[in-house]
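S.K.: Let me see the structure of the following:
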Amino acid sequence: MDVAKLAELLHETAEHHGPFEESAPPHNWWDWYAPYLDARLSGRTPEEASRAAARHMEPILHGGG
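M.R.: I've put the predicted structure just below:
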């Protein structure tokens, strides 16, 4: 992946993380970014990637991860 495409994907990731960050307890941003980026690189839509990241965060935010 070239740097410009990566920058675009990171920007998209930040935009989708914003609403989650506003409503979630304090957390490390990279715990949300990693599954989001993985899902997008696997061909999932931004909405699917957001759901995947949120699912990944559940045990982390509730003491199980």
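S.K.: contacts and neighbour counts: CA atoms only from here.
M.R.: OK.
S.K.: can you pull out the helices in the protein?
M.R.: With helices called from DSSP state H, the chain shows them at 3-23, 29-41, 46-61.
S.K.: structure for this one too, so we can compare:
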Amino acid sequence: MNIMDVSVLAVLLREAEEHHGPYEAAAPKHHWSDWYAAYITARQGGRTTDQAVDEASRALERLLGGR
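M.R.: Presented below is the predicted three-dimensional model:
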């Protein structure tokens, strides 16, 4: 498991919260943590905020499509 600095994680969580709002408004019912996890993982992987939003949204579509 990758250990992350608490201050870095806090910044990423706030960033994810900011970007999740527009997604949540139009998305089917889901748990916020699934989207946040995909977003933070993408940001850690070097994606821009826009790329991370797209990646997290696609990840949720795959997850929700399997339910």
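S.K.: Can you give me the TM-score here?
M.R.: The TM-score (TM-score structural alignment, normalised by the length of structure 1) is 0.87; 64 aligned residues with a CA RMSD of 1.3 Å.
S.K.: Using JSON lines, lay out the helices of structure 1 together with mean neighbour count.
M.R.: Below are the helices of structure 1 laid out as JSON lines (neighbours: other CA atoms under 10 Å):
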{"stretch": "helix 3-23", "mean neighbour count": "13"}
{"stretch": "helix 29-41", "mean neighbour count": "18"}
{"stretch": "helix 46-61", "mean neighbour count": "17"}
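S.K.: how much space is there between the spatially most central residue of structure 2 and residue 23 of structure 2?
M.R.: For structure 2, the residue nearest the mean C-alpha position is residue 39 (2.4 Å; CA atoms, centre = their mean). From residue 39 of structure 2 across to residue 23 of structure 2, the span is 12 Å (CA to CA, to the nearest Å).
S.K.: quick one: contacts for the corresponding residue of structure 2 for residue 10 of structure 1?
M.R.: Residue 10 of structure 1 maps onto residue 13 of structure 2 when the alignment is built from TM-score structural alignment. Residues in contact with residue 13 of structure 2 (CA atoms under 8 Å, 6 or more residues apart in numbering) are 36, 40.
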